[in-house]
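Engineer: test case, fold it:
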Amino acid sequence: MNLTLIRYFMAVAETGSFTRGAERANVTQPTLSAGIKRLEESLGSSLFERGRASQLTPAGARFLPRARLLLQEWTAARRELRQEGRPAKLRLRLGYIPGLPQQRLTALLGSFITAHPDIALEILEAPATTLTRRLDMGRIDAAILPLGDDGDEHSLSLFRQRYLLAVPQGHALARRSTARISDLQDQPFVIRPQAEIMPAAEKLFDGLNVRPRIIGRAESDAALLALVEAGIGVAILPHWLGTDHVATLTLPELRDTHRIGLRWREDDSAALQQLRDFAAGHDWDAAAGRTVLGH
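Structural biologist: Presented below is the predicted three-dimensional model:
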């Protein structure tokens, strides 16, 4: 059976006209008419009532669903056979915490995808506790999150995250390079409650009996930065996060830093090995200046 002739038949049947059918099939009308005639001779039945707006005969009406099925099966078979020789993509599910330097993170992911088109990367942004739970359950393969001070064979340290005090440019502390925790007494303060630095900061405030005036809570570091820029309050933010509209000061008493790294599941894979090698060679401090995070 010639599939080209079946396409001619479908074109006429679906448009209701030999003229429009020829246009759809991208052939001349004589070519289409000749093809339909050859198909009818092959089947031994007339498919169209000539002279009646190309109306299907009873035989043509019965043949129509079978012709449609033949074309669908051919298309499916061709697609399947064309993909047969292609290697299946390796699936890699990667999570990362909010608050990472977004431009550098996307540079890592973008270059990784470009270098490894055979890997299908799925990404998830979530708090560290959520990512750890998903790793334990096998719902993700790896995650970029805070690591403990003691490394293990299933983690790779990437960089240290430090924290600075961000204040509006017109703030009384803006001309200074450092600040004391006592300087924050009664200061309007905005926080991200889930931020990794918060337990250490709260412990330090309690130990020194310093009480900032918490006036706002946000879900992202970018939102905290916007509040500081607007002059609403001050905030403790990762060292790479800032703009020309805020001043940043070191807090010598707040020595707490977090080791950010890649952690992965115990059942290793080729895709994970590729990611580990790529992440290990990624220069997180390459970009000059400070980067505004997307989250």
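Engineer: contacts and neighbour counts: CA atoms only from here.
Structural biologist: Noted.
Engineer: would you map the helices across the stretch 1-150 of the chain?
Structural biologist: In chain order, the stretch 1-150 of the chain shows helices spanning 3-15, 18-25, 29-43, 58-84, 102-115, 128-137, with DSSP state H, counting those that start in this stretch as the criterion.
Engineer: residues contacting Met198?
Structural biologist: Arg192 (CA atoms under 8 Å, 6 or more residues apart in numbering).
Engineer: how far away is it from Thr106?
Structural biologist: 26 Å (CA to CA, to the nearest Å).
Engineer: re earlier: Ile181: which of the helices of the stretch 1-150 of the chain is closest?
Structural biologist: Between Ile181 and the helices of the stretch 1-150 of the chain, the tightest spacing by CA to CA is seen for helix 128-137, at 26.9 Å.
Engineer: packing partners of that closest one?
Structural biologist: The helices and strands touching helix 128-137, judged by 3 or more CA pairs under 8 Å, 6 or more residues apart in numbering; DSSP states H and E, are strand 90-96, strand 142-147.
Engineer: could you also give me the structure for this second sequence? I'd like to compare it with the first:
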Amino acid sequence: MELRQLEYFMVVAGEMSFSRAAERANVVQSALSTSISKLEHELGVQLFDRSRQRIRLTVAGEEFRDRAAEVLRAAHVAKESVLVLGASISGTVDFGLLVSWGPLDHVAALGEFAAENPRVRLRSHLSQSGSWAYLPALVEGSLDLALISAPQRFPPQLEMNLLFEDPLSFVCRPDHPLAGRRTVEIADLAHEALVGFPPGFGLRSVVDDAFHGVGLEVPTQHELTMSFPEIAELIRRGVGSAIMPDSECRRTPELRRIELSTPVLWRVYLASRPSKDISRATARLAEIIMSSPRTVHHGDAACAG
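Structural biologist: Reported below is the predicted structural model:
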């Protein structure tokens, strides 16, 4: 049994798809499947149930996942203990991202880290189902660090530090009926055709809670996994309106930003396993991100207010 086999197994267990796992592990799917098959043959058990359209872990696979994660963490710590003797940090940091870094100057943060640690490889991952999917990946060890949007749970196995709070605002075209208002209530938006994220995304849950708090359903016309500049372009083209973080709105010209009368905050956390279980590279990247400068301040006015 090789560590690479365990690593491939953990990636497949995290993605529950051989094709996505192969893309994430940067190997051809046939090589990944062969590695898993050899592992199952060596263990004498089936780790994955392939009889359904979507693969699932067997009972043996569930048990093996926990043990494999422990082995990989131990191997990682052992490697780090040797690298400490060297002059620089090396290794790989797998990092779960959001479509937005909010007000953080992430380019400066990542640039500082890369310049300081040229032997460290950064690998980003962007979940198509929302950042909450990163939580089990962090616990299992297939991710080292992740941005978590508006988490609804805080797993005890993880350290989760509040990274920033970003107020939300209503965003529309200048010719919108509400464009002349300085503030709006959530109830004023009951009949809007909002462009937003699908259910399961942290920011969507914040918006949902704001509407539910006043007894309304969210009037989301279009549920799209898109970047905020793309959403802003849809608004410019007349495809509805949106509720967006101030940091993103203020990067968007030609649109009206209208404050919500009752503030609604988007909270993002930086999550990892406890400090004793992470590499020096992960710890250093987390430190830089937590102290990274903010690029957008409430006095800026790129978007009309």
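Engineer: circling back: redo the helices and strands packed on helix 128-137 of the first structure as JSON lines? Include mean neighbour count and distance to Ala115 of the first structure.
Structural biologist: As requested, these are arranged in JSON lines below (neighbours: other CA atoms under 10 Å; distance: least, CA to CA, whole Å):
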{"stretch": "strand 90-96", "mean neighbour count": "20", "distance to Ala115 of the first structure": "13"}
{"stretch": "strand 142-147", "mean neighbour count": "24", "distance to Ala115 of the first structure": "18"}
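Engineer: so can I have TSV of these showing distance to Leu64 of the first structure?
Structural biologist: TSV is the format used below for these (distance: least, CA to CA, whole Å):
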stretch	distance to Leu64 of the first structure
strand 90-96	42
strand 142-147	52
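Engineer: among the ones you listed, which comes closest to Ala120 of the first structure?
Structural biologist: Between Ala120 of the first structure and these, the shortest gap by CA to CA is with strand 90-96, which sits at 4.8 Å.
Engineer: and the gap between the spatially most central residue of the first structure and Leu131 of the first structure?
Structural biologist: A centroid search over the first structure (CA atoms, centre = their mean) returns Ile123, at 5.1 Å, as the residue closest to the centre. According to CA to CA, Ile123 of the first structure stands 11 Å off from Leu131 of the first structure.
Engineer: again with Ser111 of the first structure
Structural biologist: Note on Ser111 of the first structure: its distance to Leu131 of the first structure, by CA to CA, is 23 Å.
Engineer: looking at the two, which one has more neighbours?
Structural biologist: Set side by side, Ser111 of the first structure and Leu131 give different neighbour counts by other CA atoms under 10 Å, the larger being at Leu131 (25 against 12).
Engineer: and the more buried one, what pairs with it in the second structure?
Structural biologist: Using TM-score structural alignment, the partner of Leu131 of the first structure in the second structure is Tyr134.
Engineer: quick one: closest of the helices of the stretch 1-150 of the first structure to Trp240 of the first structure.
Structural biologist: helix 102-115 (10.2 Å).
Engineer: what about that closest one, how far off from the second structure?
Structural biologist: Between helix 102-115 of the first structure and its aligned stretch in the second structure, the superposed structures give an average distance of 2.7 Å (mean CA distance after the TM-score superposition for the first structure).
Engineer: what's that helix packed up against?
Structural biologist: Short answer (3+ CA pairs under 8 Å, 6+ apart): helix 102-115 of the first structure packs on helix 270-280.
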